[in-house]
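**Q** Pasting the sequence and the predicted model now:
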Amino acid sequence: MPKVHLVDYVAGNVRSLVNAVGKLGYQVEWVKSPEDVKNAEVSNAEMDKLILPGVGHFGHCIAQLSNGGFLEPIREHIQSGKPFMGICVGLQVLCQGSAEAPGVEGLGLVPATLTRFKSSTKSVPHIGWNSAIYRKTSQGMPQTFYGLRPESKYYYVHSYAIPYKHDMLNSEWVVATAKYGEEEFVGALSRGNVFATQFHPEKSGPAGLRTLQAFLTGESGPVEYSPTLVRMEGLTRRIIACLDVRANDEGDLVVTKGDKYDVRQIDKGDGRRKVRNLGTPIDMARKYYRQGADEIVFLNITSFRNCPLADMPMLEILRRTAETVFVPLTIGGGIRDTVDADGTHISALDVASMYFKTGADKVSIGSDAVIAAEQYHASGKRLSGTTAIEMISSAYGNQAVVVSVDPRRVYVSCPNDTKHHTIWTEYPDHAGNQHCWYQCTIRGGREGRNLDVQQLIEAVEAMGAGEILLNCIDKDGASNGFDLELIKAAKSCSTIPIIASSGAGSPAHFGEVFERTTTDAALGAGMFHRGIYTIPEVKHYLQEKGLIVRELDHDYP
């Protein structure tokens, strides 16, 4: 089996990249020292390919590579003409520097400095599926560009990018760009033996696998230009499938779904209330991947607290899912400081690290985020540096941390009756009150707290969260549409992406939430699990409404 070298340093979820390379028929050989890079240079032709993955902070990445002695060997590998691929921060390292880490120098091969996206008109980080459309070189159209297609979509997750300026790079580099709002940036570039992507090919489904295959084989066919296809460039509307996972009454791990967070129903056989069993997590995740889910979320709703950490069932679910599912995977539940069965204290960062190494791209934090937000406001809005959000985002980047919030409506007769942020609602309670606030809860919605959604968002943004998974207890299991008023209220105070959750019962509900709010993504569960509607049906409905969605590349595995 041919081999490819991967630089081994702290770079988030590299398991998915290893799995993608393996699926394409290659074996990973880890580069653990500078000498290993040099060995790659003198190896035979099928072993000289070097991939530099990376997520998170530019300065942290440069420091890790510098402290490990990798920077100069990587530069020498590139200068020797051997194939090199950089992914995400692996692309950014090639630049002169980044506004994310002023004064920190990159390799300087790309004459550009990364800047942060403007958050005044859109959410930052830029998370989701976007284009990578090549631009003309000064000599005309490029002849090869690693399998990129203008109609395909690729998965991006970043806050900093190379701003694209015509002819700034084109004299030396072949460039593919994407647009986020009013900003155009470099999505991929190549020159000679160097290829780098801002997106993650290993998380970009069949389109990403095709790009990886092109690099590994060196077979990049002629690029075809189609103005019709390019018209659909830009960020898509993300459709996320969510799997609530827990042990059923027989001890098996199953996907379930609640009604107002109650996951039990009357068994027709013996009349007992049993956990709803809607299928096995791995099989359902694979099904949704094949259907075109843009992301998959596993919410571990019982956290399996009695299991030794290294043997947690969710680790095995993640490991097996990541072998064949090449879209982003999020895991929630149990991301907290804990004590293992043998008495060993394990930090939330260690728990998250284990998930990342197993195949997760993001971790979702729920109740602990609410408690941390309360402490943040009680301390005069001072950061402690010790919360799970701060520790994980510092090590792996903001985009690796999702905060999942479970709010419920609390009605008041007028806004002055509470100190919390209220909204006027067109849906009064039984007493006719038309003002309410959204109370954060913990313990699966069983305990309300003196904290509203807006206060939570302010706190977790300051701590470093990269995304909000916005549930709604009042809408859970109702299948009558998302709580648009809640989503609008959350978006009005947030600069990070919001995922709308709870209430989806039909494709029309997805169309409604995207057309009537500025939500960044929408999540479905029960309607997919029960087979009432499929993900392709939702996407087809959105396309008919003129909204951009990711379509599957059916000509590639």
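**A** Structure received. What you are looking at is a predicted structure, and each value in this text was computed from that prediction instead of being measured.

**Q** rest of the way, CA atoms for contacts and neighbours
**A** Noted.

**Q** For the stretch 251-400 of the chain, which segments count as strands?
**A** With DSSP state E, counting those that start in this stretch as the criterion, the stretch 251-400 of the chain has strands at 253-256, 264-266, 273-275, 295-300, 329-332, 338-339, 345-346, 362-365.

**Q** Deepest in the core, which of these is it.
**A** Neighbour counts (mean count of other C-alpha atoms under 10 Å) averaged over each of the strands of the stretch 251-400 of the chain peak at strand 362-365, with a mean of 27.

**Q** Check it against this one:
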Amino acid sequence: MAALSSTAASADVSEERGKVVVSLLDYGAGNVRSVRNAIKASGYTTVDVLTPEDIEKAQVIVFPGVGSFGSAMETLNDKGFTGPLTEYIKQDRAFFGICLGMQTLFDGSDETPGLKGLGVIPGMVASFDPAKTAVPHIGWNGLCVRKEHPFVDDFDTDGDAVYFVHSFRATSTPENEEWVLSTTTYGGGAGEPPEHFISSVQKGNVTACQFHPEKSGKVGLRLLGAFLDSVGKGKMGGVSAEGSGNSSGGGGSARGNEDTKLVKRIVACLDVRSNDQGDLVVTKGDQYDVREAGTQEGKGDVRNLGKPVELSGRYYEEGADEVCFLNITSFRQGVLDDLPMLKVLELASERVFVPLTVGGGIRSHTDDSGKTYSAVEVASRYFRAGADKISLGSDAVYAAEALLKRGGELTGDSSIEQISHVYGKQAVVVSVDPRRVYVANPEDAPKHTVLKVKESDKGGPMGQRYCWYQCTVKGGREGKDIDAVSLAKSCETLGAGEILLNCVDMDGQKDGFDLELVKAVMGAVSIPVIASSGAGAVEHFSEVFDATGVQAALAAGIFHRKEVSISEVKDHLAEKGVPARRAA
């Protein structure tokens, strides 16, 4: 089996680092492209594991598990990989598991009761408690290093952070303590202590981590490169790559704070659409008006603020914690035919090693020949192109309306349910696009969550001091009889893992985020929320974090026009004592 093509420079580095070729266990779920790109960026080439025999021939296996525990183990079983992979690991051969690739090493998971894992590490994987903290655990967090190993030796426990996205976790027990390489804490507050979970494991030549090094920026690339280097040099925790045995074990003092900290995320959003010349451009407007002022001859051109791949690369270098691509015209076309957007993801994933979200028209689709593709099949195209999460808009509104009409009964038919079942709810973001509907009194909108307008707000056209937030579909062109709070709660029930909360009225106004709306949604759901719409100054970011406790904040136009840079936002948050990731 030939290695995938790579640049001459990468080949040279690979030769210097011991000529190790990485066998990538791609079992067909999620964004494996980014792992492949990260391995290439670290100077190594890959071959795909296609048959059980390929496992036996491997020099080192990387297992980038993505999705749900059940779908991963079922696929391994169906392909005949489970037995050979278990034997490979028990022979203490070089192995690196990522996220679900670590969880499958345990006996099993509460995510799929009754289904056995690989059984290499004693213990069960269980869910975080949604009553005590937001689930999934999404974002950048630290590591408390428990023992020495090349994988984490260069990790700065005082300043580095890595990216997590998971709902289930393993915890340390006397039976698996010798495996624990690092731990991380999550949750806590309001009288509840934080929860310590295993963030990486290592024993002999087997290493795995709960976080995603391929999405952890330059820190993650450094960690991944250190592991692969240790394989090439035959130095894995002081054990020969050809030999067997354990490294230093769980003894010794921990390096870094016992309690790590989840930092606030800054998300750069790129509204992407085709202009009149057919080119994909990043655009931005106020309340969806993305054209320049028209002339006497007709409408103005689509506002062009740059090329999506180049802009995403710039934001990565500035320190963006995530990049979100929203295809704002895809609802007018078949998303499976959206080859330019898929190419954007492929190219961006080669240079942007933080999470990529894509949204716009992702739903079940029937092509011109009459063939129908499920929402999962459509989403899989974007995951395979480089997306880590997909964002659902209009389709989520329709699903929430149907759920409420059924009295909360789940059917498994919605896009949210189908995609989260296969890829895990952490892969599903719901983009909520509400606009204010002003009322004189809360009693005027008895079916909806009505909020009081803040004193500094001018209120409604007739001086109304109350409003409810009407959800919209079709790019904001049509309002529905469901409010933002009800939508968020319904989508959490359906299986969404995150809410991207916009506000049409605040979009482009630069007056700050709608704090009352953010607080209302935060109080209604237990999944993470991203605040969007209205940022115009660095102070607006610290304001929304302090006032609402929201996990992330998103901006677009002010970044595109260089009115405010991401690095300036990060510097401001540091000055205000708001935990934020430094760009390493």
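**A** Thanks, I have the structure now. Since the model is a prediction, treat every value here as computed from it, not as a measurement.

**Q** Next, the TM-score between them, please.
**A** The TM-score (TM-score structural alignment, normalised by the length of structure 1) is 0.92; 539 aligned residues with a C-alpha RMSD of 2.4 Å.

**Q** want to try CSV for the strands of the stretch 251-400 of structure 1, with distance to N450 of structure 1 as columns?
**A** Below are the strands of the stretch 251-400 of structure 1 laid out as CSV (distance: least, C-alpha to C-alpha, whole Å):
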stretch, distance to N450 of structure 1
strand 253-256, 29
strand 264-266, 28
strand 273-275, 31
strand 295-300, 24
strand 329-332, 23
strand 338-339, 25
strand 345-346, 29
strand 362-365, 19
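
**Q** quick one, which of those is nearest to A161 of structure 1?
**A** A161 of structure 1 lies closest to strand 362-365 among the strands of the stretch 251-400 of structure 1, at 20.4 Å (C-alpha to C-alpha).

**Q** Comparing that closest one with structure 2, how large is the average distance?
**A** On superposition with structure 2, the mean distance recorded for strand 362-365 of structure 1 (mean C-alpha distance after the TM-score superposition for structure 1) is 0.7 Å.

**Q** Check which helices and strands that strand sits against.
**A** Other helices and strands packing on strand 362-365 of structure 1, by 3 or more C-alpha pairs under 8 Å, 6 or more residues apart in numbering; DSSP states H and E, are strand 329-332, helix 348-358, strand 401-412.

**Q** Any chance of TSV for these, columns distance to S80 of structure 1?
**A** Formatted as TSV, those follow (distance: least, C-alpha to C-alpha, whole Å):
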stretch	distance to S80 of structure 1
strand 329-332	37
helix 348-358	32
strand 401-412	38
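
**Q** All the helices of the stretch 401-550 of structure 2, residue numbers only.
**A** Applying DSSP state H, counting those that start in this stretch to the stretch 401-550 of structure 2 gives helices spanning 415-423, 484-494, 515-522, 538-548.

**Q** who's in contact with the first one?
**A** Residues external to helix 415-423 of structure 2 that are found in contact with it (C-alpha atoms under 8 Å, 6 or more residues apart in numbering): 29-30, 66-68, 71, 363-364, 375-376, 379, 392, 395-396, 399, 412, 425-428, 491, 494-496.

**Q** Nearest to K261 of structure 2 among the helices of the stretch 401-550 of structure 2 would be which one?
**A** Smallest distance to K261 of structure 2 across these (C-alpha to C-alpha): 14.9 Å, for helix 538-548.

**Q** Please identify the buried residues of that closest one?
**A** For helix 538-548 of structure 2, the buried set under the neighbour-count rule, 16 or more other C-alpha atoms under 10 Å, comprises 538, 540-545, 548.

**Q** repeat for stretch 123-134 of structure 2
**A** Quick answer for stretch 123-134 of structure 2 (16+ other C-alpha under 10 Å): 123-126, 128, 132-134.

**Q** Same check on stretch 165-173 of structure 2?
**A** Across stretch 165-173 of structure 2, burial judged by 16+ other C-alpha under 10 Å covers 165-172.

**Q** nearest to R384 of structure 2, of these?
**A** V165 (17.7 Å).

**Q** can you tell me the distance between the two ends of stretch 435-443 of structure 2?
**A** By C-alpha to C-alpha, to the nearest Å, the extent of stretch 435-443 of structure 2 from end to end equals 19 Å.

**Q** before we move on, back to that, could you identify the most distant pair in the buried residues of helix 538-548 of structure 2?
**A** Farthest-apart pair in the buried residues of helix 538-548 of structure 2 is V538 and T548; separation 16.2 Å (C-alpha to C-alpha).

**Q** tally of neighbours for G407 of structure 2?
**A** 8 (other C-alpha atoms under 10 Å).

**Q** what do we get in structure 1 for A484 of structure 2?
**A** Using TM-score structural alignment as the criterion, A484 of structure 2 maps onto V453 of structure 1.

**Q** Who are the contact partners of its match?
**A** V453 of structure 1 is in contact with 405, 407, 438-440, 490, counting by C-alpha under 8 Å, 6+ apart.

**Q** Would you agree V245 of structure 1 is in contact with G258?
**A** No - contact status for V245 of structure 1 versus G258: not in contact, 11.1 Å apart, counting by C-alpha atoms under 8 Å.
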